[in-house]
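[1] build me a model:
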Amino acid sequence: MGARNSEVEQLLYDLCVGKGFCLPLAESQRLVETPPPDVDGFTDAVLAAEGYGDMSYTDTRRMVREVVDRHMRNWS
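    This next block holds a predicted model:
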């Protein structure tokens, strides 16, 4: 498993433990194997995996995006 995989796993762990966004195993694995390349794409993928519809302008999306952004800024 590559370094990026463990970074994505840590991001998903923080979303689950810190924010309650615990994705189904298949969805988590898909994001680990082929993570979206940008913050908004990753945020949208997490929300879609949780079954949310259009979350474009919601506090929930902002909350998830903040966690994703914090992690992705530190990725090499």
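
[2] from now on I want contacts and neighbour counts done on CA atoms only, so please keep to that.
    Fine.

[3] tell me, how many residues neighbour residue 51?
    By other Cα atoms under 10 Å, 10 other residues sit near residue 51.

[4] and residue 70, which helix or strand is it part of?
    Using DSSP states H and E, residue 70 maps to helix 59-73.

[5] to compare against the first, here's another:
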Amino acid sequence: MAQRDPNVEVQQLLYELCVDLGFCLPPQEQHHLMETPPADADTFTEAVFEAEGMDPGLHEELRRQVRERVDRHMRRWGDP
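    Here you go, the predicted model:
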């Protein structure tokens, strides 16, 4: 069985966030998240908002949508 590449996993998540929700992060922010991805969905979601220059507290529904996608992807990362 092929081993999963964490960089590719994060890249797929970031692509989905860009296409579906408009969070198209600058290349250096994408690289940072791929190299050192936050360990949990809440922290990853906060990092995405920070990289976008947004306050997640001001966008509760959008934060919920981002977090749901992050959580769904992160759950798959743990699958063998």
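
[6] overlay the chains and give the TM-score.
    The TM-score (TM-score structural alignment, normalised by the length of the first structure) is 0.91; 75 aligned residues with a Cα RMSD of 1.6 Å.

[7] related to what we said a few turns ago, which outside residues touch the helix holding residue 70 of the first structure?
    Applying Cα atoms under 8 Å, 6 or more residues apart in numbering, the contact partners of helix 59-73 of the first structure are 7, 11, 14, 15, 19, 38, 39, 40, 42, 43, 47, 55.

[8] just the buried residues of these.
    Buried by 16 or more other Cα atoms under 10 Å: 7, 11, 14, 15, 39, 40, 42, 43, 47, out of the contacts of helix 59-73 of the first structure.

[9] filter the residues you listed down to the ones in strands?
    Counting by DSSP state E, none of the members of these fall within strands.

[10] sorry, back to before: in the helix holding residue 70 of the first structure, which of the residues would be classed as buried?
    61, 64, 65, 67, 68, 69, 71, 72.

[11] what of stretch 17-34 of the first structure?
    21, 22, 23, 27, 28, 31, 32.

[12] okay then, goodbye and thanks.
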